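Visitor: Compute the structure for the input listed below.
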Amino acid sequence: MELSSEALRSIASETAVSAAQVTSVLKLALVEECTIPFITRYRKEVTGNLDEVVIAKILDSYEVFQETTKRREYILDTIKKMELLTPELEKNIKAAKTIQELEDLYAPYKSKKKTKGQAAVEAGLAPLAELILAATLPWSKIQEEATKFLKPEHKVTTPEEALEGARAILIEKIAHHAEAKEKLRGHFWSEALFVTHKRKDADKVEDCQKYKDYFEFSQKISELKLEKNAHRFMAIRRGMSVNVLSAQATFPKEKACAVLGQFFISKTCHSTVRPILDAIIEKAFTLYIDPSLDLEVKTELKKVADEFAIEIFGKNLKNLLLQPYLGPKTVMGVDPGIRTGCKIAVVDLTGKFLFDYVLYPDRNPDESAKIIDALCEKFQIHHIAIGNGTHGRETLQFIEESIPSVKAGTVHATLVNEAGASVYSASEIAREEFPDKDATVRGAISIARRFQDPLAELVKIDPKSIGVGQYQHDVNQVKLKKSLQNVVESCVNFVGVDLNTASAPLLSFISGIGPGMAKSIVKYREEKGAFKERQELLKIGRFTQKIFQQAAGFLRIYNGKNPLDSTFIHPETYPVLEEWAKEKDITIKTLAGDPKLISQFAADTRIRAKLGDFTHLDIVKSIQAPVQDPRSTFKSTEFRKDASRIEDLKIGEWYPGIVNNITQFGAFVDIGVKESGLLHVSQIADKFVTNPMDELKVGEEVKVKVLAIDFERKRISLTRKVDSPKPEYQNAPPPGSGKYTPPPKNETAPKNNAFSALKNFKLR
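Guide: Just a heads-up that it's a prediction; the model follows:
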């Protein structure tokens, strides 16, 4: 890893850190092969306490630097082999700082097919082209000079053909002039418009009306590039991909030619040559520069929109993974169903599967209630988790109204976001865990476990299936996968895992481990029993000292040989604590349980100097709260009982809800009906809001008012504003018209249509 001082300064400037910090991070990550979670938590003294976001940015910037360096070397080598590398060109290529600058310089040498301009150069017409560009002679004189360049062997037989060849040379010269193009590029990004139109055959496309906002749309590119508008470009791009929309970056031709003219038309230009040069410049712009910049703009807008979308997806995913958890308690998971029945699964406090059954809707609901109540008593269940999909609210209502233990308050029932549960149930991971169980039962197990510990269960599902993204299938999939992988790793290592209960999928995200080693850990645990101490990991085949260094601090062992193994304290610092305890003639266990001793340890300047300020402080915090989970504990959201369908909602009334997705244009909120409502960015607060994520996060409980309902399209508009616009009913007669029938009140579904009794049921 070698970086010039200029490169270091550049990366430092991009990431707003010092060059020394950049060097430290790169050395740790690339030379010492440390992971981002390990560097963030255990090398704070080395990095100056940089957080994982900045560390990731430094590594990303270095990757871009490497790509640019590699491309520069390729371009230099290619042009050198063509024997066209001049000292000035070499200097410019070496001075280029971005890929775009390099591509501008490389453009004239890129074409594999011989162009008209190149053919004209081979025909010896370059001097004639320079004569035209100099424009010191009148056009008539240049026409006379053209007779000297006739070369029949190159198909230049007339002065007109010679002049045409010279024009071709100049058109390509102007089109590939890096400095001129860069100047025009600046104008494009600050002044050009991005214009869309409806294609003539758009009506043949199904659902083309969803793009109607962009049938005649225009916005400055500089504005469309902003984060708050990125979703617009994503929508436009999708409309283009299905042949509904056409789009182009537009810039006034006259102004563009005037900008280019500054480079190619001198003040002494002869008046008779000026129209010729104007026409050449216009053609260079129309044929080459305009299409090139249009493509460049679309590419850059996509790149920027992708970055914003991926960032939002990552933040949503992080909040979802770190949402409040129930903890180690026995749970009954329910996957609701009417025709196919309700799938019930019971898991113990570690998430181990215990029991499953199916309740069908065509049998006695009273008997079903007795069965659920009996299961709660048998397995000491105090929590029932119900999937929030189809029939989720009806199932919750049935359980709340029919189960004695729930009515008595000894058992608590709640809806759980089941997004992705069906994906898990059909996955290879689920089949490996429960090869003899039906996919629907696996889904119920997943719902129960997700309630216990969302993080531990959600890591088994492809993040793209969890439903918190925006245009996730349209963005760069390689970058999306990398970003989401980093988010999951960050969350898992932030929380840490119990080495003796964690699943292989969860362990695989621990720093330094990976899927293969995770399976080896689980296999060792199954064969040898629970781990007694972290050092025991080194007995596993291929579990090297390096892996131990990167992973050990994030793997917890409760009630083991060493109390420190239940904390985030890294084994590499154990000797310092053990030496201090020995000096005080106490044990580590005594230290951890005595506030006075902890205070003495915290005040010991000798220890602080040995460990470093950041590490010393982290150790003190870990001793004070050795088993503290950074996540908050679960708190149930009570939806309104009179609203389980969109028809039950009333305009102008307030409803409790949970944010289940955030985009650039607003947030989607679950208010207890099947359809999530849209809380547009303009309705999030009484103040002006630019970024919804500044005000909300996925999983947050909110109070919202129903602003508008489109019954036909099943769309709900919400607001948090106290003073909101006039309510609006769509695709239904407005109140007071004499034709309007209020939505029916939510009636309790007949019990014989909701659940039924089980026959021949016996508790195992």
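Visitor: From here on, just use CA atoms for contacts and neighbour counts.
Guide: Noted.
Visitor: neighbours around the nearest residue to His382 once chain neighbours are set aside, how many?
Guide: Distances taken as CA to CA, 6 or more residues apart in numbering put Val411 closest to His382, at 4.2 Å, once the chain neighbours are dropped. Neighbour count of Val411, defined by other CA atoms under 10 Å: 19.
Visitor: this one next, for a side-by-side:
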Amino acid sequence: MNIIEVLAKEFGLKQSQVEQTVNLIDEGNTIPFIARYRKEATGGLSDVVLRDLDERLTYLRNLEERKEEVIRLIEEQDKLTDELAKEIRKAEVLQRVEDLYKPYKKKKATRASKAREKGLAPLAEILWAQKEESGSPLDAAKDFADADKGVESAEEALQGACDIIAERISDDPELTAAVREKTEHTGIIRTEAVDSEEKTVYEMYYDHSEGIDKIPNHRILAINRGEKEKKLKVKVVTDAEKMENLLSGSIITNEKSIYKELLGDTVADAYKRLMAPSAEREMRNMLTERAEKEAVKVFAKNTEKLLMVPPVKGARIISIDPGYRTGCKVAVLNETGKLLAYTTVFPTEPKKDIKGTEAVLKKLAEKFRINTIVIGNGTASRETEEVVAEFIRKSGLDIHYTIVNEAGASVYSASKLATEEYPDLDVTVRGAMSLGRRLQDPLAELVKIPTKSIGVGQYQHDINQGLLESALDHVVEDCVNRVGVDLNTASPSLLAHVAGINMGIARNIVAYREENGVFKDRKELKKVAKLGEKTFNQCAGFMRISDGKNPLDSTSVHPESYKAAEAMLEKLGIDKAQLGRGGVAELDDRIWDHYGETAKKEQPKTRAKGLGALAQLTAQDKKPKRNMKKAVEKMAQELEIGVPTLTDIIEEVKKPGRDPREDAPAVIFRNDVRSFDDLKVDMELEGTVRNVVDFGAFVDIGVKNDGLVHISEMSSKYIKHPMDVVSVGDTVKVRIIKIDPEKQKIGLSMRMNKS
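Guide: Next up, the predicted model:
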């Protein structure tokens, strides 16, 4: 298999493009670095495509290694033929390789292996040949009855021969593939209750059947969990008769053979005893793998959206972690997230000290010039929110509040990392601080939390944890590098996700900073312990230094491109210091002034027809449309740099260090509060998407529990997945279509026309 050729075809890319990308990966370059700084080689492939290509490359390489291993193992048994080797080498999936290897794979003692040891293989060959058309199968078997070999009768000999044939059928790669395909397209997943009287969340599956090829991923994961918790019994159901007919059509070649009936029974035995259980395991594994892969994809996408929520700059925060008996923990933070004060208030049961709480909030708000209150969305959130909203109303202070998802805050506050960061603070204070900082800079704070604890997925604790952690690590890495980090303020947790940097090097960077003061130049990174030239090359472009020696250090321009960037600025008459003053907004004009003449010449000539002298004059005065692409190409040629790299440099010079999170929906602030009792069917509201799953999206509309917009209520048009319509953090308009006061559940619709 030519892996480069296969990848090029699958991804719709040029072979040279794939080859250069694979070379970059093999050289140890990180995906963020390749995506950002090697666009000329990759043709501008995104980090998402590069991740997929890398994953597929690994699979294909593992496939090729397995092929050669299987060929070697069969060859060691002196059973390898040229035809078999050819079949193995042309296999496109690992399953096909394993099917071809199955007949030669060493097995534990089986009925068939015991029959072979008794010398019944020749009898099995006689039955398989199906030549005799007269007489009885017992006549052929009587010569194989040998008490010394453990075969007491002709009947026992026939049974042993049939066991050999049954195993032969189940080992046949073509028949195995046929049964697998038939099972996948016609099989049914059937579930039933272990105890039909018990009330559980799995009641909809107490008597449920669904086609294997139709069952959605979230139901697969729900069924798996129900089975694991011993609430459900699950089995794969197929039409055994049709399966046996499928197999018989390939095996019974002589309808007049005296062995026809015996072979028919053997086919039935082979299917029911050997092939059906194997096919069931494969189907369950296939469905689980498919569901897990989709769940990881959904979780990763949700996590990306959550991490890329824009930071709220200038927020001076009172952060409240709600609770009942032990009260609500309060942390006060300045604009940079520094802890100014902390205390505990008791606005909820059992104390319900509302006046005392209001007095504390007023004192803190006035003393520290607070403009924002953050409330965690966990236990007692609703009651705390009511008190805060009423306090804001009565105080007359210019303060707004918002609800923050507190998933993972307790995990972080009790972690080793939190203890190292704030050894003198109680875990509850750390938790309250974390909530406030999630608003100020979600990315910087959320990277401290185990990603699966962020709470924006579905069944994340039930799926393959290695697969989940790998995917989420990639998401965090891509987000951190897309945004970039401030080298002089970033925590070790944030630095550790920069391309090429691990936690050890991240701690060394912070240690160097504490010992030597702030970094003034990216080159200083080379002085950090264990940070060599290769690591510097990977990480430098993602590190930002404000007010450093070189203004380019505050941008995403890589040091390897400084020479070209500085040459461009010089040619255009731009002082590099402008980068520290907001950038050069008029850069396109300057480029056009210097390189536009060439582009103009390539513009089609404007010609006025039949309009007279006035029209000719108007045509001459009309400015030609700018061909900036040609102008940039001309400049790139002169600077001896690639067009994609120059384009990136231009964008950075226009707006140095631009934060891509600016494009995301802003945080919704409120100064009112809603009660569940206030909700009415057909009420139209605005809310924030908190989570997106396979079957819909959960939206925060200002009450304790999020409402659910089912996928069928997202659009009047067919949509394949909720993520095609909404993302975590989106602000959406919804209409209430169902209210369940007993279960505190709210059904929402985004179809505002009620149709």
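Visitor: what's the TM-score here?
Guide: Here the TM-score for the pair of chains, by TM-score structural alignment, normalised by the length of the second structure, is 0.88; 709 aligned residues with a CA RMSD of 2.5 Å.
Visitor: re the thing from before, wait, the residue nearest to His382 of the first structure touches His383, no?
Guide: Yes - Val411 of the first structure is within contact range of His383, at 5.5 Å (criterion: CA atoms under 8 Å).
Visitor: secondary structure class for the aligned residue in the first structure for Asp265 of the second structure?
Guide: Correspondence of Asp265 of the second structure to the first structure, assessed by TM-score structural alignment: Ala279. State at Ala279 of the first structure, reduced to three classes by DSSP: H, G, I helix; E, B strand; the rest coil: helix.
Visitor: Who are the contact partners of Ala279 of the first structure?
Guide: By CA atoms under 8 Å, 6 or more residues apart in numbering, the contact set of Ala279 of the first structure is empty.
Visitor: And the one 10 residues further on, by the same measure?
Guide: Remark: with contacts taken as CA under 8 Å, 6+ apart, Ile289 of the first structure is in contact with 175, 181.
Visitor: Return the residue of the second structure aligned against it.
Guide: Using TM-score structural alignment, Ile289 of the first structure pairs with Met275 in the second structure.
Visitor: Could you do Val659 of the first structure as well?
Guide: Checking TM-score structural alignment: Val659 of the first structure goes with Val689.
Visitor: which ones are touching the residue lying closest to that match once chain neighbours are set aside?
Guide: Spatial nearest neighbour of Val689 of the second structure, excluding adjacent residues (CA to CA, 6+ apart): Val699 at 4.4 Å. Shown in contact with Val699 of the second structure (CA under 8 Å, 6+ apart): 687-691, 706-709.
Visitor: Helix or strand next in line after the host helix or strand of Val699 of the second structure, which one?
Guide: Using DSSP states H and E, Val699 of the second structure maps to strand 696-700. Next along the chain after strand 696-700 of the second structure, taking DSSP H and E as the criterion, comes strand 707-710.
Visitor: buried sites along whichever helix or strand comes after that next one?
Guide: On the C-terminal side of strand 707-710 of the second structure, the closest following helix or strand by DSSP H and E is strand 731-740. For strand 731-740 of the second structure, the neighbour count (16 or more other CA atoms under 10 Å) marks 731, 733-739 as buried.
Visitor: what does stretch 46-59 of the second structure give?
Guide: 47, 50-51, 53-54, 56-57.
Visitor: and the helix or strand where Glu638 of the second structure lies, what other elements does it pack with?
Guide: Using DSSP H and E, Glu638 of the second structure falls within helix 628-639. Judged by 3 or more CA pairs under 8 Å, 6 or more residues apart in numbering; DSSP states H and E, the packing partners of helix 628-639 of the second structure are helix 562-571, helix 587-601, helix 643-654.
Visitor: quick one: terminal-to-terminal distance for stretch 467-481 of the first structure?
Guide: The first and final residues of stretch 467-481 of the first structure sit 15 Å from each other (CA to CA, to the nearest Å).
Visitor: typo on my end, stretch 261-275 of the second structure
Guide: 20 Å.
Visitor: So what's the gap between that stretch and the chain middle?
Guide: 44 Å (CA atoms, centre = their mean, to the nearest Å).
Visitor: likewise stretch 434-452 of the second structure?
Guide: 18 Å.
Visitor: returning to that earlier point: separation between the match of Ile289 of the first structure and Glu65 of the second structure?
Guide: 27 Å.
Visitor: Test my guess that Glu489 of the first structure contacts Gly512.
Guide: No - Glu489 of the first structure lies out of contact with Gly512 (CA under 8 Å); the separation is 10.3 Å.
Visitor: For the residue nearest the centre of the second structure, which residues are in contact?
Guide: For the second structure, Ala300 is the residue whose C-alpha lies nearest the centre (CA atoms, centre = their mean; 2.9 Å). Residues near Ala300 of the second structure by CA under 8 Å, 6+ apart: 457, 471-472, 475.
Visitor: which residue in the second structure lines up with Ala247 of the first structure?
Guide: By TM-score structural alignment, Ala247 of the first structure lines up with Val234 in the second structure.
Visitor: Leu555 of the first structure too?
Guide: Looks like Leu555 of the first structure aligns to Met543 there (TM-score structural alignment).
Visitor: To Leu333 of the second structure, which of the helices and strands packed on helix 628-639 of the second structure lies closest?
Guide: Each of these has some distance to Leu333 of the second structure by CA to CA; the shortest is helix 643-654, at 31.8 Å.
Visitor: Show me what the closest one is packed up against.
Guide: helix 39-42, helix 587-601, helix 628-639.
Visitor: for those helices, which one sits closest to Ala414 of the second structure?
Guide: Comparing these by CA to CA, helix 39-42 comes nearest, at 42.3 Å.
Visitor: how big's the offset between that closest one and the first structure?
Guide: Once fitted to the first structure, helix 39-42 of the second structure is off its aligned match by 0.5 Å on average (mean CA distance after the TM-score superposition for the first structure).
Visitor: That helix: how far from the chain's middle?
Guide: Using CA atoms, centre = their mean, the offset of helix 39-42 of the second structure from its chain centre is 24 Å.
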